[in-house]
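Enquirer: sequence and predicted structure are below.
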Amino acid sequence: MGNSLHNKIYLGRRSVALLQNRRVQAWLCLGAFASIGLVWLAIRSFK
């Protein structure tokens, strides 16, 4: 019974709790800045 309503609610609650974790937020922010920087460098290298 892996597709029960209880499992869906639990998984939804867990994913929200994961995004409220400060360490996860810091890694997401760092990854976003790193990817923006890489895209900027790639654009500059083609000009």
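Expert: It's in. Residues are numbered from 1 along each chain as shown.

Enquirer: can we go C-alpha only for contacts and neighbour counts from here?
Expert: OK.

Enquirer: next one: the closest residue to L19 other than its chain neighbours from S45, what distance?
Expert: The shortest distance from L19 to any residue that is not its chain neighbour, by Cα to Cα, 6 or more residues apart in numbering, is 6.4 Å, and that residue is Q25. Taken as Cα to Cα, to the nearest Å, the spacing of Q25 relative to S45 amounts to 30 Å.

Enquirer: more neighbours, these two?
Expert: Neighbours per residue (other Cα atoms under 10 Å) separate Q25 from S45, with Q25 holding more: 13 against 8.

Enquirer: helix or strand for the more buried one, just tell me which one.
Expert: In this structure, Q25 sits in helix 22-46 according to DSSP states H and E.

Enquirer: got another, please set it beside the one above:
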Amino acid sequence: MGNSLHNKIYLGRSTGFASRRFQGVLAVGAIVGAGLLWIALRTMR
């Protein structure tokens, strides 16, 4: 059970999510997304 494909995929992803580069990309993406959402809401009003 401990050597199942699901556990290998989950462990592989957890190391990817924990990496500094991924956290930086995620943060920048969230900021850009929030900015685009704000611009879209302003143009609708």
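Expert: Thanks, I have it. Only a predicted model underlies this, so the values are computations on that prediction, with no experimental measurement involved.

Enquirer: quick one on the thing from earlier: mind checking how far the helix holding Q25 of structure 1 is from the chain centre?
Expert: Here the centre of mass of C-alpha atoms in helix 22-46 of structure 1, compared against the chain's by Cα atoms, centre = their mean, to the nearest Å, lies 12 Å away.

Enquirer: can you name the residues of structure 2 that that helix overlays?
Expert: Residues 20-44 of structure 2 are the counterpart of helix 22-46 of structure 1, counting by TM-score structural alignment.

Enquirer: tell me roughly how far the matching stretch lies from structure 1 on average.
Expert: Here the mean offset of stretch 20-44 of structure 2 against structure 1 after fitting is 0.5 Å, by mean Cα distance after the TM-score superposition for structure 1.

Enquirer: which parts of that stretch are buried?
Expert: Residues of stretch 20-44 of structure 2 include none that count as buried (16 or more other Cα atoms under 10 Å).

Enquirer: which residues touch that stretch?
Expert: G16, F17 (Cα atoms under 8 Å, 6 or more residues apart in numbering).

Enquirer: please repeat the previous calculation with a cut-off of 10 Å.
Expert: Around stretch 20-44 of structure 2, the neighbours that count as contacts under Cα atoms under 10 Å, 6 or more residues apart in numbering are T15, G16, F17.

Enquirer: OK, contacts around the first one?
Expert: By that I understand T15 of structure 2. Contact partners of T15 of structure 2, counting by Cα under 10 Å, 6+ apart, are F22.

Enquirer: in structure 2, which residue is closest to the centre?
Expert: With the centre of structure 2 defined as its mean C-alpha position, the nearest residue by Cα atoms, centre = their mean is L26, 4.5 Å away.
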